[in-house]
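sequence first, then the predicted structure:
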Amino acid sequence: FSVITDYEKGIKYPLADFNITPDVAIVDPELTYTMPAKLCAHTGMDALTHAIEAYVSTAGSMYTDGNALHAIREIVEWLPKSYQGDHEARAHMHDAQCIAGIAFSSGLLGIVHSMAHKTGAAFTGDHIIHGCANAMYLGKVIQFNAKDERARSRYAFIAKDILHLEGET
């Protein structure tokens, strides 16, 4: 696990540890119905990044891939309607976000999330929201990671077969 150190007191505090991992998650879409659109967009981009990074991760497997790809499909379909406040879309997004979390809990995340966490911490006065930071970094990280053949083929699968984007590169 990672730690943060309080140098004045000489104490190290864990940032992540299995002892602080929840045993139960409440996945109730009603909790999202009053969420502001901006927060919906940011959490949606966070969930999409979770799913994409889990799918491209070298720690991924066929067990994580299915969840990651399904989450990507759901997010791409339902995020625009969820942003507009549609309750059915919010329910789909809530489930997709949970499924993306399941994918990355075993498949792990990548550098997008690492940089987004550090950006949010560095700009505490003019806070950069985590999901927004993910969205800002995702394209550049995809370009960088696509130098690796395995990553490139996985990004291409997402682009062509899931997002139905045209293009050859």
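Nice, I can see it.

from here on, contacts and neighbour counts on C-alpha atoms
OK.

element containing the most centrally placed residue in the chain, please.
Residue closest to the mean C-alpha point of the chain, counted by CA atoms, centre = their mean, is residue 50 at 2.5 Å. Using DSSP states H and E, residue 50 sits in helix 37-56.

chain center to that helix: distance?
4 Å (CA atoms, centre = their mean, to the nearest Å).

is the residue nearest to the centre of the chain in contact with residue 105, as I believe?
No: with contact taken as CA atoms under 8 Å, residue 50 and residue 105 are classed as non-touching, separated by 9.5 Å.

which residues are in contact with each of the two?
Here residue 50 and residue 105 have no joint contacts, going by CA atoms under 8 Å, 6 or more residues apart in numbering.

what's the first-to-last distance across stretch 4-11?
8 Å (CA to CA, to the nearest Å).

residue 139: neighbour count?
Residues lying near residue 139 (other CA atoms under 10 Å) number 12.

helices or strands up against the host helix or strand of it?
Using DSSP H and E, residue 139 maps to helix 130-145. On a contact count with 3 or more CA pairs under 8 Å, 6 or more residues apart in numbering; DSSP states H and E, helix 130-145 meets helix 37-56, helix 111-122, helix 149-157.

try it against this one:
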Amino acid sequence: MVNRMILNETSYFGKGAIKEIVSEFKQRNFQKALVITDKELIKFGVATKVISLLDTAKISYEVYDGIVPNPTIQVVKEGVVAFKKAEADCIIAIGGGSPIDTAKAVGIIVANPEFEDVLSLEGTAATKNPSVPILAVPTTSGTAAEVTINYVITDEVNHRKFVCVDPHDIPIVAFVDSDMMMGMPESLAAATGMDAMTHAIEGFITKGAWELTDMLHIKAIELIGRSLRDSVAGNQIGREEMALGQYIAGMGFSNVGLGLVHGMAHPLSAWYNIPHGVACASLLPTVMAFNKDYTGEKYREIARALRLKDAEILPLNVVREAAITAISQLSKEVGIPSTISELGVKAADIPAIAEDAFRDVCTPGNPREASVSEIIDLYQSLL
């Protein structure tokens, strides 16, 4: 079997890493950037940390700040127009998954205009050209959008999210700077952090997992497990460790896929605009329980990474339950709702939502196959 790994060309890590953006821009002979971000990041001075560096270095740029949570087809189309109007030759994406995912879609469409309808990018579209160069600056510790070949767009008309998987979309440079993440409120740190934990666990047990990605996911689980609480509390070291942990998880899952948690989370966000990380976290323990008998010794390895007592010697069925309980407790401690009814999910919608989850591109990667009726049962158990 042949396994493929695709990663960033260059990444910078640590406090102050964004200062390298000027040298990267100039060394690559870029002339003008379109900065893609959102109004809140500008309002609260997060994006301006990067913009001020551009101003000082006299780098030419224009800003598109029309990004919304769970970015839509229309947002992407507006971004394409903004890029062309700016006559830019690169994109600087500042934010969490929404700005960076939008930047990927914009960059791909500018380089491959035959996909300008956006919808045709779903799945593994046969794009011919690499994206417009993207320099990515994450401001959350969770999505790993800066290192993955995936992005997610919302089709508002049909109440669905669709996943795009394209090696051509990966940012050429990432700047993973904990200073950029210190502005996250506790709720966002918790949601994105549990999204990262979901990436690590699903990537570890997905059907496509192999030794190299297993190594990455286990280290990510260890880092996230020990640092998420501190990150949520606003501790800088915790946020720096989370920034690294979520990036490492992204290195793995981007190359092997995810599973049913993400398959079920995407329609929840599309139907109710639930933050993606919250949707994932609310589902994770239940789906872990659903999968447990199809994972071999992997839950023992998760338990070891979480430093659970006697993980080495406990019977397999016991250590599996201990790993699930530990994840459930972590989620509870950082304030994630334990039921989806708390998120506004309506019982009457579940059959249609389950159909969307069954068709989601992430669902086939799950270690245990799930029917529509089983997905309905899982949703209903969380009401």
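Here it is on my side, so go on. Computed from a predicted model, the values in this text were never measured in an experiment.

so after superposing, what's the score?
TM-score for the superposed chains, counting by TM-score structural alignment, normalised by the length of structure 1: 0.84, backed by 156 aligned residues with a CA RMSD of 2.1 Å.

the residue nearest to the centre of structure 1 -> structure 2?
Superposed on structure 2 with TM-score structural alignment, residue 50 of structure 1 falls opposite residue 199.

hang on, the earlier thing: could you tell me the angle between the helix holding residue 139 of structure 1 and helix 149-157?
120 degrees (axes from the mean of the first three to the mean of the last three CA atoms, to 10 degrees).

show me which residues of helix 130-145 of structure 1 are buried.
Neighbour-count burial for helix 130-145 of structure 1 flags 130, 131, 132, 133, 134, 135, 137, 138, 142, 145 (criterion: 16 or more other CA atoms under 10 Å).

pull up the aligned stretch in structure 2 for it.
Under TM-score structural alignment, the match for helix 130-145 of structure 1 is residues 276-291.

ends of stretch 73-92 of structure 1, how far apart?
11 Å.

re earlier: mean shift between the helix holding residue 139 of structure 1 and structure 2?
Its aligned residues in structure 2 lie a mean 1.0 Å from helix 130-145 of structure 1 after superposition (mean CA distance after the TM-score superposition for structure 1).

so how far is that helix from its chain's centroid?
10 Å.

now do stretch 283-295 of structure 2
Worked out by CA atoms, centre = their mean, stretch 283-295 of structure 2 lies 20 Å from the chain centre.

mind listing residues that contact it?
198, 205, 260-261, 264-265, 299, 320-321, 324-325, 327-328, 367-368, 378, 382.

which position in structure 2 aligns with residue 93 of structure 1?
Residue 93 of structure 1 maps onto residue 242 in structure 2, by TM-score structural alignment.

repeat that for residue 156 of structure 1.
That one, residue 156 of structure 1, aligns with residue 300 by TM-score structural alignment.

how much space is there between that match and residue 308 of structure 2?
9 Å.

overlap of the contact sets of the two?
Counting by CA under 8 Å, 6+ apart, the residues touching both residue 300 of structure 2 and residue 308 are residue 323.

what about the two, which has more around it?
residue 300 (26 against 15).

what's the counterpart of residue 32 of structure 1 in structure 2?
In structure 2, residue 32 of structure 1 lands on residue 181 (TM-score structural alignment).

number of nearby residues for that match?
Neighbour tally, residue 181 of structure 2, other CA under 10 Å: 26.

ok so, going back, ok, of the contacts of stretch 283-295 of structure 2, which come out buried?
Counted by 16+ other CA under 10 Å, the contacts of stretch 283-295 of structure 2 give 198, 205, 260-261, 264-265, 299, 320-321, 324, 327-328, 367-368, 378 as buried.
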